[in-house]
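S.K.: The sequence and its predicted three-dimensional model are supplied below.
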Amino acid sequence: MVTEIAEKTHRQPRLSTALSRELGEELRRIRRRARMGSAETADALGWSLGKLSKLETGSRGTSPGEIGALLGRLGTVPPTRDRILAIAGDPDTGSFMRLHGPIADTLVALALHERMARAITGYEPFTVPSLAQTEDYARALTGDRAIAAARIARQEALHTLNRPDIVLYIHEPALRGAVGRPAVMRDQMLRLAMMCETTRVTPRLVPMDVPFDQSVVRHGALLTFAEPIKPLAYAETDTATVFHEAPQVVAHFEAKMRRLDALAMTPAQSRATFTRWADVYDQAA
């Protein structure tokens, strides 16, 4: 008996994963939409409050049957129930894919982990990164006001006291490829220039004349967190985003970002180039 108590006392807490945190956040949002408190929900299911809390933070799992019971108690509609049960049934292999419409901005896994991150490092070869776009640029790029609004909301969600440090690498073709009217590009360049003077969001330009390097071919992002949460990388396609926390994949993204850091201009050099392009577009406006 004494041995069992000692083992429980010294048992390490279960570490959450990106997949378990996504599931927990989905369940938390469903509960809040149902306007049920944590204690009320746990009591209705005969669970401890701690069990529900750990499930919603991703630090514990449970059976598909219990998740189904929770969703039923919350009055979840069948399409949402089926989607959540599919997430719960995903094998936790260190990588998972999430389908989406034209943009990934509203994915729960993305929004949750961006808010949790201590640092975000991203790279875009052909467009201004989503986290640095003006609303007019986003609207001209996507052709959709609702999508542009969702992108701005995603940016604003990171404007907190604990907001992450963000470095955004941009390949120079993104500045040359006009999106929308010249005035849209002028304002976008001015915003990038102003960002170079902040300490929490830093756009850095990768010039076109650097020698060819594999790191500049494809976009990607890397998020890091407070210990003991493992780093998370992701890459986006037209219709899906793939998240990775497998060590060998994360190591690839870490190497990519180190190489981009070596290739990119300094913030001051980047600011001067953004300002020059703002003047070019201003003359055309």
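M.R.: That came in fine, so what should we check first?
S.K.: CA atoms for contacts and neighbours, from now on please.
M.R.: Noted.
S.K.: what's the spacing between stretch 31-49 and its chain's center?
M.R.: 28 Å (CA atoms, centre = their mean, to the nearest Å).
S.K.: residues of the helix or strand hosting residue 149 that come out buried?
M.R.: Element membership of residue 149, judged by DSSP states H and E, is helix 145-156. Neighbour counts over helix 145-156 (16 or more other CA atoms under 10 Å) mark 147, 148, 150, 151, 152, 154, 155 as buried.
S.K.: do you know how far the third one is from residue 192?
M.R.: Between residue 150 and residue 192 the computed distance is 20 Å (CA to CA, to the nearest Å).
S.K.: Strands along the stretch 101-250 of the chain, start to end?
M.R.: Secondary structure of the stretch 101-250 of the chain by DSSP state E, counting those that start in this stretch: the strands cover 119-124, 165-171, 201-206, 220-224, 232-236, 240-244.
S.K.: so who does the spatially most central residue of the chain touch?
M.R.: Relative to the mean C-alpha position of the chain, the nearest C-alpha, by CA atoms, centre = their mean, is the one of residue 110, at 3.3 Å. If you count contacts by CA atoms under 8 Å, 6 or more residues apart in numbering, residue 110 has them with residue 104.
S.K.: ok, back up a step: packed most tightly, which of the strands of the stretch 101-250 of the chain would that be?
M.R.: With neighbours defined as mean count of other CA atoms under 10 Å, the strands of the stretch 101-250 of the chain peak in mean count at strand 201-206, which reaches a mean of 26.
S.K.: and that strand, what does it pack onto?
M.R.: Other helices and strands packing on strand 201-206, by 3 or more CA pairs under 8 Å, 6 or more residues apart in numbering; DSSP states H and E, are strand 165-171, helix 182-195, helix 267-284.
S.K.: looking at those, which is closest to residue 257?
M.R.: Residue 257 sits nearest to strand 165-171 of all these, at 8.7 Å, using CA to CA.
S.K.: So which residues make contact with that closest one?
M.R.: Contacts to strand 165-171, defined as CA under 8 Å, 6+ apart, come from residues 118-129, 199-208, 216, 260, 264.
S.K.: show me where the stretch 1-150 of the chain has helices.
M.R.: In the stretch 1-150 of the chain, the segments counted as helices under DSSP state H, counting those that start in this stretch are 2-10, 18-33, 38-45, 49-57, 64-73, 78-89, 108-116, 135-142, 145-156.
S.K.: try it against this one:
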Amino acid sequence: MTNPHRSAARIQIGTTLRRLREEAGLPRERPAEVLNCTNTKIGNIETTVSGIKQAELEKLLDLYEVDEATREDLLALNSEAHRRRPKSKIGGLIAPWLRRVLDVEASAVEAVYSSFELVPAVLQTEAYARTLMTSIGLAGEALEKNLRLRMDRRSLLTDREPPLRLWAVIAEPALRANVGGPEVMREQIAHILAMTELEHVNVQVMPEGAGAHPLLGTTLTLFRLPDKLPSLISVDTPFGDHFLDRPEQVEKVARWFEYTRAKALGVDESRELLSQITEGTR
């Protein structure tokens, strides 16, 4: 059985290395020259067919001229993938673990989301996201950079081809949480309603009083990845996202999602409730 850290780490490292290469404007031939290997090997690393040795990773990070925080983060993750003791230092205005989460999200074909407290990041308005970020102490340049990054995530639903398919179950208390005040929440719910006009975006509301369900009290995202890659479960915590990928974990959470979706209001009923909340008639 695959070690859960090994596969999840490989996916995060591969997708991030691809982004770094593309941001550097380099074809696969260039890292292949640096590692003295074939283009196929670089492709296999980036598509997570194979892993990468620590010394090879260091050479690619030098080639891509990554910042120190990203360098330490990826080397630590790769060390963990090879069952060594990882380093723990993370710094910078954008946490490297968040960059890795975004690289996985950008590679996914579908995201299935459930939360009792939060609107999914890809559906958040700027005012709603700003309120959440300031509540955890972000300010100044760090706040603005993190906010811009979150706003850019929304393009996965509108500008990417094919777009990210999203199925979200949001508990009613999250829609009545008054994050940022009534105006911010009205704008946020109106945005959710507008996005559900898209064929590939489905939102269901778990109504108050619905009772217990397997995902109660958690914020989870199930990422379905292309090219026969294993699906990943992202568990949102105050200290970052934790990935799970063991087949039995993914299968169990997928069943929990189905049960939770079945217990929530239907898509059309959810839209009606969202409209009622926005209009203040309920």
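M.R.: That came through, no problem. Given the structure is predicted, the values throughout are model-derived calculations rather than measurements.
S.K.: Mind checking the TM-score on these two?
M.R.: The TM-score (TM-score structural alignment, normalised by the length of structure 2) is 0.80; 264 aligned residues with a CA RMSD of 3.1 Å.
S.K.: picking up where we left off before, please convert the helices of the stretch 1-150 of structure 1 to TSV, extending it with distance to residue 175 of structure 1.
M.R.: Listed next are the helices of the stretch 1-150 of structure 1 as TSV, based on distance: least, CA to CA, whole Å:
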stretch	distance to residue 175 of structure 1
helix 2-10	55
helix 18-33	34
helix 38-45	48
helix 49-57	40
helix 64-73	47
helix 78-89	39
helix 108-116	25
helix 135-142	12
helix 145-156	19
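S.K.: and of these, who's closest to residue 187 of structure 1?
M.R.: In this view, those are compared for proximity to residue 187 of structure 1 by CA to CA, and helix 135-142 is the closest at 8.6 Å.
S.K.: For that closest one, grab the matching residue range in structure 2.
M.R.: The alignment of helix 135-142 of structure 1 onto structure 2 (TM-score structural alignment) spans residues 126-133.
S.K.: Mind reading off the mean deviation between that stretch and structure 1?
M.R.: With mean CA distance after the TM-score superposition for structure 1, stretch 126-133 of structure 2 departs from structure 1 by a mean of 1.6 Å once superposed.
S.K.: Relative to residue 64 of structure 2, how far out is the closest residue to residue 96 of structure 2 other than its chain neighbours?
M.R.: Excluding the flanking residues, the one nearest residue 96 of structure 2 by CA to CA, 6 or more residues apart in numbering is residue 70, at 5.3 Å. Computed as CA to CA, the residue 70 of structure 2 to residue 64 of structure 2 distance reads 11 Å.
S.K.: Just give me the neighbour total for residue 63 of structure 1.
M.R.: Burial of residue 63 of structure 1, expressed as a neighbour count using other CA atoms under 10 Å, amounts to 10.
S.K.: any idea what it aligns with in structure 2?
M.R.: Residue 63 of structure 1 maps onto residue 53 in structure 2 when the alignment is built from TM-score structural alignment.
S.K.: if I look at that match, how far off is residue 73 of structure 2?
M.R.: Distance of residue 53 of structure 2 to residue 73 of structure 2, computed by CA to CA: 15 Å.
S.K.: do residue 108 of structure 2 as well
M.R.: Look at residue 108 of structure 2 and residue 73 of structure 2: by CA to CA, they are 22 Å apart.
S.K.: Same question for residue 212 of structure 2.
M.R.: Counting by CA to CA, the gap between residue 212 of structure 2 and residue 73 of structure 2 amounts to 38 Å.
S.K.: and what of residue 177 of structure 2?
M.R.: With the distance defined as CA to CA, residue 177 of structure 2 ends up 34 Å from residue 73 of structure 2.
S.K.: more neighbours, these two?
M.R.: Set side by side, residue 177 of structure 2 and residue 73 show more neighbours around residue 73, with 22 against 13, by other CA under 10 Å.
S.K.: Number of residues surrounding residue 239 of structure 2?
M.R.: Residue crowding around residue 239 of structure 2 was assessed by other CA under 10 Å; the count is 7.
S.K.: next one: residue 227 of structure 1
M.R.: By the measure other CA under 10 Å, the count of residues near residue 227 of structure 1 is 7.
S.K.: now do residue 270 of structure 1
M.R.: Other residues near residue 270 of structure 1 come to 22 when the count uses other CA under 10 Å.
S.K.: what sits against it?
M.R.: Contacts for residue 270 of structure 1 (CA under 8 Å, 6+ apart) come out as 193, 196, 203, 204, 205.
S.K.: mind running it again at 7 Å?
M.R.: For residue 270 of structure 1, the contact set (CA atoms under 7 Å, 6 or more residues apart in numbering) comprises 204, 205.
S.K.: now do residue 184 of structure 1
M.R.: Residues in contact with residue 184 of structure 1 (CA under 7 Å, 6+ apart) are 136, 137.
S.K.: Residue 223 of structure 2 too?
M.R.: If a contact means CA under 7 Å, 6+ apart, then residue 223 of structure 2 has 108, 110, 111, 112, 231, 232, 233 as its contacts.
S.K.: and the closest residue to the last one other than its chain neighbours, how far is that from residue 199 of structure 2?
M.R.: Nearest residue to residue 233 of structure 2, sequence neighbours excluded (CA to CA, 6+ apart): residue 222, at 4.5 Å. Between residue 222 of structure 2 and residue 199 of structure 2 the computed distance is 19 Å (CA to CA).
S.K.: now swap in residue 214 of structure 2 and tell me
M.R.: According to CA to CA, residue 214 of structure 2 and residue 199 of structure 2 sit 27 Å apart.
S.K.: Those two: who's more crowded?
M.R.: The residue with more neighbours, out of residue 214 of structure 2 and residue 199, is residue 214; 13 against 9, by other CA under 10 Å.
S.K.: circling back: save the buried residues of helix 145-156 of structure 1 as JSON lines, and put in distance to residue 167 of structure 1 too.
M.R.: Converted to JSON lines, those look like this (distance: CA to CA, whole Å):
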{"residue": "147", "distance to residue 167 of structure 1": "23"}
{"residue": "148", "distance to residue 167 of structure 1": "21"}
{"residue": "150", "distance to residue 167 of structure 1": "21"}
{"residue": "151", "distance to residue 167 of structure 1": "17"}
{"residue": "152", "distance to residue 167 of structure 1": "18"}
{"residue": "154", "distance to residue 167 of structure 1": "16"}
{"residue": "155", "distance to residue 167 of structure 1": "14"}
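S.K.: before we move on, back to that, who's more crowded, residue 70 and residue 64 of structure 2?
M.R.: Under the neighbour definition other CA under 10 Å, residue 70 of structure 2 and residue 64 were set side by side, and residue 70 has more, 21 against 18.
S.K.: Would you agree the more buried one is in contact with residue 95?
M.R.: No. Checked against CA atoms under 7 Å, the pair residue 70 of structure 2 and residue 95 is beyond contact range at 8.1 Å.
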